[in-house]
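>>> here's a sequence, model it:
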Amino acid sequence: MSNGSTFPPPRRSRGILLILVAVVMAVGVGGWLVWRSPGGGPAPAGAAASGSPTDRGSAPTDGTGGPAPTDGAHRLQGRTVLLDPGHNPHNRDHTERIARLVDIGNERKECDTTGTATNGGYAEAEFTLDVVRRARALLKAEGAKVVLTQDGDRPYGPCVNERAAAGNEVHADAALSVHADGSDPGNRGFHVILPAPVSAGAADTSAIVGPSRQLGERLADRFAAATGSARSNYVGHGTGLDVRSDLGGLNLSTVPKVFIECGNMRDPKDAAQLTDAQWREKAARGITEGITDFLAR
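Alright, predicted model coming up:
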């Protein structure tokens, strides 16, 4: 008997209605997951609704098919680094040209020199080019713009004043001249050369002495850690740091700049490291990390 009011449906009808609702929801969620999956294909098993790269079953890329930079990568984006491979493999063929004197502010010195070599004939100029090329690749991977004073593409030089000017012209955020020493056997280890206060002629290092020391300290720490080499036992009183006023590459620089003597080529133990390609890769990494520490501070 009805009195005009609506009564709840029988229990069986309610159960059928709940089943239909569940089916509709399942179909809707399944379609959403297919739409979220890459390329419109099936979503990976266990995919979550967050839509993160891992959840979507694909790793982020850098646009070239390789993995995208992780946190901390490209720390040198927008920075310019000047790398100066000491000497030149062809200097020995142009001794008169490199012997001419150039003004370095507080005196006049040779345009360049031939550099030293190991007892086995491995030239410093070849060593510096190899290390610098390795460091260039690592620095560019960090996002830096890297400028070289020479890449084995010059008949000689450049002169020391030109090497300083190269960093100044590109307004380098950091500049490094890479060398290896030619001291007596038994003298071992690396050292970093810092600019002294110089104000004479075209030289004025007042603005770069402080930041260059910071660069040098970070470079020494990182180079030691990366290579396992000890700081010099004959220069710097154990600090691995030396201050000089007679180097045109430092005197004429207007940007933070240091030199690194990576080891002594005339010592057999140091020479064994310097001639080892794996060790040179470590040296390049230490250089890169030192520069990065300085610029990303």
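
>>> only C-alpha atoms for contact and neighbour calcs from this point on.
Fine.

>>> and W279, how many neighbours?
18 (other Cα atoms under 10 Å).

>>> for it, helix, strand, or coil?
helix (DSSP: H, G, I helix; E, B strand; the rest coil).

>>> so it versus V178, what's the distance?
Distance of W279 to V178, computed by Cα to Cα, to the nearest Å: 15 Å.

>>> again, but for A284
10 Å.

>>> who touches both of these two?
Here A284 and V178 have V131, V132 as joint contacts, going by Cα atoms under 8 Å, 6 or more residues apart in numbering.

>>> tell me the contacts of R136?
L83, V146.

>>> neighbours around the closest residue to I260 other than its chain neighbours, how many?
Spatial nearest neighbour of I260, excluding adjacent residues (Cα to Cα, 6 or more residues apart in numbering): V192 at 4.4 Å. Using other Cα under 10 Å, V192 has 29 other residues around it.

>>> contacting residues around V192?
G216, L219, A220, G240, L241, D242, V258, F259, I260, E261.

>>> are we agreed that it is in a strand?
Yes. Assignment of V192 by three-state DSSP places it within a strand.

>>> run this one through as well so I can compare:
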Amino acid sequence: MVTPIRSAAVAALAAAALCTGCTPPPEPGPAAADTTSRTTPVAARTPDPPAPVVLLDPGHNGGNAAARTAITRQVPDGRGGTKPCNTTGTSTSDGYPEHAFTWDLAQRVRTRLEAAGVRVVMTRTDDDGVGPCVDERGAAARRASAVAAVSLHADGSSPSARGFHVAYADPPVHGTGPESLRLATTLRDALRSDGIPPADYIGRDGLDGRDDLAGLNTSAVPTALVEAGNMRNPAEAAAMSSPQGRDRYAAAVSAGVLAHLER
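Predicted structure coming up:
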């Protein structure tokens, strides 16, 4: 009598002999992993926060002097009165104009801020145009969704006067008073830390609260105005007229803006 196991083996051999062209079944092996129901989920990437926006306002413009009618027309001053649209600005005794200084300074500040991940918006795109008017400059920060605005200037006082000062709206108009003062103070600290002296002829300890600057009064975001120095002072005029001097001012202003953003 053939046992059941032997009978099964004989039957299998007989079937294989009859199917000479068949492919033999695969050797048994470990079961393949079933990945269809055990896929590891991929964690969703958290999007980077949007870059902060800062408005830079290079004072005046290269075409202002030839457009007297345009720049003398009256515009709102932010406190119920009016002011001239813009002015030509000052210059060194050698003729280096404030509008050229502020334009070059703004480019240097912009380069540093963008390298630090800040998005920069400018109130003017060249140095041979007219305006914009001071009220438009003040409103530009809100339109750009900026978190802060810095207006760049240089003063024109007596040759013996020296030093920078940072102006802010006082009393404040749009509820940004504390933040504007903080921005002005941070800029003041950065300029002073770089060895640039505060003004000895205006303001107090490098700060100057003003109620007559329309660009500050009409801005609805924290805003400060940097008067980098006195263009009529021979030593400061030499610094502002040189690329190295402008680079020094730019480094200090950029450091102040970044310090304000980090707080």
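
>>> tell me which of the contacts of V192 of the first structure persist in the second structure.
Of the contacts of V192 of the first structure, the ones still in contact in the second structure (both residues aligned by TM-score structural alignment, their matches' Cα atoms under 8 Å) are G216, L219, A220, G240, L241, D242, V258, F259, I260, E261.

>>> show me what the first one lines up with in the second structure.
Yep, that's G216 of the first structure we're talking about. Under the alignment (TM-score structural alignment), G216 of the first structure pairs with A184 in the second structure.

>>> list the contacts of its match.
Contacts of A184 of the second structure (Cα under 8 Å, 6+ apart): V166, A167, Y168, L207, T223, A224, L225.

>>> and with 10 Å instead?
150, 165-169, 178, 190, 206-209, 222-226, 256-257, 260 (Cα atoms under 10 Å, 6 or more residues apart in numbering).

>>> is it true that it lies in a helix?
Yes. Assessed with three-state DSSP, A184 of the second structure lies in a helix.

>>> distance of it relative to R79 of the second structure?
A184 of the second structure is 21 Å from R79 of the second structure, by Cα to Cα.

>>> mind putting the contacts of V192 of the first structure into JSON lines with secondary structure and distance to N251 of the first structure?
Output for the contacts of V192 of the first structure, formatted as JSON lines (DSSP: H, G, I helix; E, B strand; the rest coil; distance: Cα to Cα, whole Å):
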{"residue": "G216", "secondary structure": "helix", "distance to N251 of the first structure": "16"}
{"residue": "L219", "secondary structure": "helix", "distance to N251 of the first structure": "20"}
{"residue": "A220", "secondary structure": "helix", "distance to N251 of the first structure": "21"}
{"residue": "G240", "secondary structure": "coil", "distance to N251 of the first structure": "20"}
{"residue": "L241", "secondary structure": "strand", "distance to N251 of the first structure": "17"}
{"residue": "D242", "secondary structure": "strand", "distance to N251 of the first structure": "14"}
{"residue": "V258", "secondary structure": "strand", "distance to N251 of the first structure": "11"}
{"residue": "F259", "secondary structure": "strand", "distance to N251 of the first structure": "12"}
{"residue": "I260", "secondary structure": "strand", "distance to N251 of the first structure": "16"}
{"residue": "E261", "secondary structure": "strand", "distance to N251 of the first structure": "17"}
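
>>> by neighbour count, which of those residues wins?
G216 (29 neighbours).

>>> what's G78 of the first structure aligned with over in the second structure?
In the second structure, G78 of the first structure lands on A51 (TM-score structural alignment).

>>> dump the residue contacts of the residue mapped onto Q244 of the second structure from the first structure.
Aligned counterpart of Q244 of the second structure in the first structure: Q278 (TM-score structural alignment). By Cα under 10 Å, 6+ apart, the contact set of Q278 of the first structure is T227, A284.

>>> same check on R134 of the first structure?
T128, R280, E281, K282, A283, A284, R285, I287, T288.

>>> out of these, who's nearest R266 of the first structure?
Relative to R266 of the first structure, the closest of the contacts of R134 of the first structure is T128; by Cα to Cα it sits at 15.4 Å.

>>> how many neighbours does the closest one have?
Other residues near T128 of the first structure come to 25 when the count uses other Cα under 10 Å.

>>> please apply the same query to V134 of the second structure.
29.

>>> which residue lines up with it in the first structure?
By TM-score structural alignment, V134 of the second structure lines up with V160.

>>> any idea how far the match of G78 of the first structure is from A259 of the second structure?
15 Å.

>>> who has more neighbours, the two?
A259 (15 against 12).

>>> ok, and the closest non-adjacent residue to the more buried one?
T186 (6.9 Å).

>>> is it true that that neighbour touches V253?
Yes. Between T186 of the second structure and V253 a contact is recorded at 9.3 Å, counting by Cα atoms under 10 Å.

>>> any residues in contact with both of these two?
In contact with both T186 of the second structure and V253: A259, using Cα under 10 Å, 6+ apart.

>>> which one's more surrounded, those two?
V253 (29 against 21).

>>> doesn't the more buried one fall inside a helix?
Yes. When three-state DSSP is applied, V253 of the second structure is found to be in a helix.

>>> tell me where the stretch 51-200 of the first structure has strands.
80-85, 101-103, 108-110, 145-148, 174-181, 191-195, 199-200 (DSSP state E, counting those that start in this stretch).

>>> buried deepest among these, which one?
When these are scored by mean count of other Cα atoms under 10 Å, the highest mean neighbour count falls to strand 191-195 (a mean of 28).

>>> so where in the second structure does that one end up aligned?
So strand 191-195 of the first structure sits over residues 165-169 in the second structure, by TM-score structural alignment.

>>> now the matching stretch, how far from the centre of its chain.
19 Å (Cα atoms, centre = their mean, to the nearest Å).

>>> what's the mean distance for it versus the first structure?
Stretch 165-169 of the second structure differs from its equivalent in the first structure by a mean of 0.5 Å after superposition (mean Cα distance after the TM-score superposition for the first structure).

>>> tell me, what residue is most central in the first structure?
L139 (2.7 Å; Cα atoms, centre = their mean).
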